[in-house]
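Visitor: Need coordinates for the following:
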Amino acid sequence: MNLVCPVPLDRYPQVLLAHGGGGKLSQQLLKQIFLPAFGASETGSHDAAVFTANQSSLAFTTDSYVINPLFFPGGDIGSLAVHGTVNDLAMAGATPRYISVGFILEEGLPMETLWRVAQSLGQAAQNCGVEILTGDTKVVDRGKGDGIFINTSGIGSLDHQQTIHPNQVQVGDRLILSGDLGRHGMAIMAVRQGLEFETTIESDSAPVHREVQALLSAGIPIHCLRDLTRGGLASAVNEIAQTSGVTMALRETLIPVEAEVQAACELLGFDPLYVANEGRFLAIVPPEAEQKTVEILQTFHPQATAIGTVTGKSAQTLGLVSLESSIGAPRLLDMISGEQLPRIC
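Guide: As a prediction, the model looks like this:
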């Protein structure tokens, strides 16, 4: 049997940092390498997989964390690993229950650093109400591990009857943003570049499952949820639009970005719509639920707001997202094609 690699090797003969950036090259790996190799369906692409075991509806997810620096304003790789996995489960509408933790440690790592990370991870798990059931530790040669890499997997229970998935998105739905954008990516870059602002930019790294549970408890009919991590808001809305086959329209003036984050983005040449977040998500709900959804989310983050609408469903405009700029001119909001912020999650 002759196997032919579908990825254009003459263009990308090696893995690039951008292949892990959550944009077009990440999608290429998923669709042309992993899904065919694993015999998986593209429709299963989501933050967490939902399945049934012994008549119980469960969600399962896994993620790896390779952030540099290990400690940053507002968090560290330990708490980030817990928050990221908890949030992926929440995006399926699940209540996080259990996680596993795998450490890959570099020879020479100071034991005090490992202790701080472990303490932070354990405290974050306790704060999120999840139990660490199992784990693993490996040590690699000096110079081959960048200090610490962490992998976490999580299991959550679905205690409701809603189906929360991109394929549930409908024309007329409203896009609700849970808070301001860009904090995590700019907090990391400020530390790396030694930038000082009037106020320190802190990462938004935090669990969001309580916000989701509040929406579900209030009876909000949620069609889709997506946390805005790699690739930021722009990549998230493009992924949803492509999966659900809809067009979306966003308004830039409605998207909250703090002044210090905007200043950092302008100084470093970044677009905050593509900057990663670790405590923000997008909720897509029917128009009649827009006001109540915003009101509930504003009890957690005052800047939660509606930012756009699902405008159509057409094969000719499959997956297109438009953005009305601050001066009123529309432009196409595309998925990021390169790597804007390396090693931020």
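Visitor: contacts, neighbours, all on C-alpha from now
Guide: Fine.
Visitor: Doesn't residue 328 belong to a helix?
Guide: No. Residue 328 sits outside any helix when classified using DSSP: H, G, I helix; E, B strand; the rest coil, being coil.
Visitor: Mind jotting down where the helices sit in the stretch 151-300 of the chain?
Guide: Chain-ordered helices for the stretch 151-300 of the chain, with DSSP state H, counting those that start in this stretch as the definition, fall at 183-193, 209-217, 232-244, 259-268, 290-298.
Visitor: What helices and strands are in contact with the helix or strand hosting residue 135?
Guide: Assigned by DSSP states H and E, residue 135 belongs to strand 131-140. For strand 131-140, the contact count by 3 or more Cα pairs under 8 Å, 6 or more residues apart in numbering; DSSP states H and E identifies strand 95-106 as packing neighbours.
Visitor: Can you add distance to residue 38 and mean neighbour count and give the helices of the stretch 151-300 of the chain back as TSV?
Guide: Shown next, in TSV, are these (distance: least, Cα to Cα, whole Å; neighbours: other Cα atoms under 10 Å):
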stretch	distance to residue 38	mean neighbour count
helix 183-193	32	22
helix 209-217	30	18
helix 232-244	19	23
helix 259-268	38	16
helix 290-298	37	19
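Visitor: Let me see the contact set for the residue minimising distance to the centre of the chain.
Guide: Geometric centre of the chain, nearest residue: residue 229, 2.8 Å, by Cα atoms, centre = their mean. When contacts are counted by Cα atoms under 8 Å, 6 or more residues apart in numbering, residue 229 touches 275-278, 345.
Visitor: and what of residue 254?
Guide: 305-307.
Visitor: ok, so of the residues you listed, who is nearest residue 253?
Guide: Lowest distance from residue 253 to these (Cα to Cα) belongs to residue 307, with 8.5 Å.
Visitor: Tell me the helices and strands packed up against the helix or strand where residue 322 lies.
Guide: Taking DSSP H and E as the definition, residue 322 sits inside strand 321-324. Under the contact criterion of 3+ Cα pairs under 8 Å, 6+ apart, strand 321-324 touches helix 232-244, strand 247-251, strand 330-332.
Visitor: Distance to residue 214 added to those, as TSV?
Guide: Output for these, formatted as TSV (distance: least, Cα to Cα, whole Å):
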stretch	distance to residue 214
helix 232-244	22
strand 247-251	25
strand 330-332	33
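Visitor: Another for comparison:
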Amino acid sequence: MQQLIDEIFLSVFDDTPLQSQLKEDQAQLPLAEFTAHGDRLAFTTDSFVVTPLIFPCGDIGKLAVCGTVNDLAVGGAKPLYLSAGFIIEEGIEFKLLESIVSSMAKTAQQAGVRIVTGDTKVVERGMADQLFINTSGVGVIPSRIQVKVSAAQPGDKILVNGFIGDHGAAVMLARENLGLYSDLRSDCAPLSLLIHPLLAQCPQIRCMRDATRGGLGVVLNEIAKASQVTIELFEPELPIRPQTQAICEILGLEPLFLANEGMAAFVVPAQQVEQALQLMQSHPLGQQAKVVGQVTETSQGMVYLSTAYGGKRMLETPYGVQLPRIC
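Guide: Model prediction:
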């Protein structure tokens, strides 16, 4: 076990300022770094299971870092530190584990966060589907940022920063033997790189949610219910790749309920929409940003889709999931 920790983890998570702490039972973090960025601590945790462990444009390590960083970022926080816990099945190849850990380190560096503490457990063969990862993250929210899922108001616009459903469709194709070929890639990315400069210029953004579990459809239903408003989506404006749309039509899936790992929904006051849209589109993670809907009225919390043919249909949270858990 000590050899595993030294050779696989400590050799990669070798952040110089905290290197002396990596063999302690806890990370000791300077309070000055928190107070320099804001007045509220943001803290989140998530566990990651995915098959296959490596998929187009990502892997479970990148997914774990991005998922936790994004959960902090959409709350208005600047992500600073992560923990990483690994449940490793006996028999996993060292090269595969090394690749995943290196991917985590690279993604953390890209996102500007440090992996400062963690844990490793090895379980018997057949007990863990090769590898499970849990990550927790802490960040700081500036006092001027008040992003809440319950803050949407009539007149606000709904923006997304990229294509819908790419991650769910890409992982499904990589997992299942469907006889289909596509160059579709996961959108897995650390959204803090987009959100931090966006909030610096548009601090009045009311709400942000990364559209992971359940996709955009579920996220908007959560916002509508928490804010007690009705949200209207414009079907012709939804940015869906032809490949994703085709896969969904073949398999009878709804792209609005497919997972995303680099796309979020933004509720923006009408007067700031143009500025927010321009800032998003000037960033690599927001080049496909579009206004896809609006908040129409106060209600019990509903979402409906205005179709390309002039009709309307309710977009309700599904009772089950389209696919086994992939994020």
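Visitor: Give me the mean distance between the strand holding residue 322 of the first structure and the second structure.
Guide: Once fitted to the second structure, strand 321-324 of the first structure is off its aligned match by 0.8 Å on average (mean Cα distance after the TM-score superposition for the first structure).
Visitor: Give the aligned equivalent of residue 206 of the first structure in the second structure.
Guide: Superposed on the second structure with TM-score structural alignment, residue 206 of the first structure falls opposite residue 189.
Visitor: actually residue 262 of the first structure, not the one I typed
Guide: By TM-score structural alignment, residue 262 of the first structure lines up with residue 245.
Visitor: Which residue, other than its chain neighbours, is closest to that match?
Guide: In this structure, residue 245 of the second structure finds its nearest non-sequential neighbour in residue 255, 6.9 Å apart by Cα to Cα, 6 or more residues apart in numbering.
Visitor: And for residue 280 of the second structure?
Guide: The nearest residue in space to residue 280 of the second structure (Cα to Cα, 6+ apart) is residue 286, at 4.6 Å.
Visitor: Spit out the contact partners of the one you found.
Guide: Going by Cα under 8 Å, 6+ apart, residue 286 of the second structure touches 161-162, 194, 280.
Visitor: Not counting its neighbours along the chain, what's nearest the counterpart of residue 67 of the first structure in the second structure?
Guide: Here residue 67 of the first structure is matched to residue 50 in the second structure, going by TM-score structural alignment. Excluding the flanking residues, the one nearest residue 50 of the second structure by Cα to Cα, 6+ apart is residue 326, at 4.9 Å.
Visitor: sec struct for that neighbour, please.
Guide: Look at residue 326 of the second structure: counting by three-state DSSP, its state is coil.
Visitor: Distance of the equivalent of it over in the first structure relative to residue 99 of the first structure?
Guide: Residue mapping for residue 326 of the second structure onto the first structure gives residue 344, with TM-score structural alignment as the criterion. To residue 99 of the first structure, residue 344 of the first structure is 22 Å away according to Cα to Cα, to the nearest Å.
Visitor: returning to that earlier point: out of the contacts of residue 254 of the first structure, who has the most neighbours?
Guide: Counting neighbours by other Cα atoms under 10 Å, residue 305 leads the contacts of residue 254 of the first structure with 24 neighbours.
Visitor: Can you tell me what that one aligns to in the second structure?
Guide: Per TM-score structural alignment, residue 305 of the first structure is aligned with residue 290.
Visitor: which stretches of the stretch 1-150 of the second structure form strands?
Guide: Along the stretch 1-150 of the second structure, counting by DSSP state E, counting those that start in this stretch, strands occupy 40-48, 54-55, 58-59, 78-89, 114-123, 131-141.
Visitor: Dump these to a markdown table, plus distance to residue 97 of the second structure and mean neighbour count.
Guide: As requested, the strands of the stretch 1-150 of the second structure are exported to a markdown table (distance: least, Cα to Cα, whole Å; neighbours: other Cα under 10 Å):
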| stretch | distance to residue 97 of the second structure | mean neighbour count |
| --- | --- | --- |
| strand 40-48 | 15 | 17 |
| strand 54-55 | 11 | 19 |
| strand 58-59 | 11 | 20 |
| strand 78-89 | 9 | 21 |
| strand 114-123 | 12 | 18 |
| strand 131-141 | 9 | 22 |
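Visitor: Longest helix in the second structure, please.
Guide: helix 94-111 (DSSP state H).
Visitor: Following superposition onto the first structure, what is the mean distance for that helix?
Guide: After superposition onto the first structure, helix 94-111 of the second structure sits on average 1.0 Å from its aligned residues (mean Cα distance after the TM-score superposition for the first structure).
Visitor: What is the corresponding segment of the first structure for that helix?
Guide: The alignment of helix 94-111 of the second structure onto the first structure (TM-score structural alignment) spans residues 111-128.
Visitor: returning to that earlier point: which of the contacts of residue 229 of the first structure has the most neighbours?
Guide: Counting neighbours by other Cα under 10 Å, residue 276 comes out on top of these with 31 neighbours.
Visitor: Could you find the counterpart of it in the second structure?
Guide: Residue 276 of the first structure maps onto residue 259 in the second structure, by TM-score structural alignment.
Visitor: ok, and for the longest helix of the second structure, which residues are buried?
Guide: Using 16 or more other Cα atoms under 10 Å as the test for burial, helix 94-111 of the second structure gives 97, 100-108, 111.
Visitor: Quick one: work out the angle between it and strand 78-89.
Guide: Inter-element angle recorded for helix 94-111 of the second structure and strand 78-89: 170 degrees (by axes from the mean of the first three to the mean of the last three Cα atoms, to 10 degrees).
Visitor: The first structure: matching residues for stretch 218-228 of the second structure?
Guide: Here stretch 218-228 of the second structure aligns to the first structure at residues 235-245, judged by TM-score structural alignment.
Visitor: same question, stretch 305-312 of the second structure
Guide: Mapped onto the first structure using TM-score structural alignment, stretch 305-312 of the second structure covers residues 323-330.
Visitor: Show the end-to-end separation of the matching stretch, please.
Guide: 5 Å.
Visitor: which residues make contact with it from outside it?
Guide: With contacts defined as Cα under 8 Å, 6+ apart, stretch 323-330 of the first structure is touched by 249-253, 322, 331-333.
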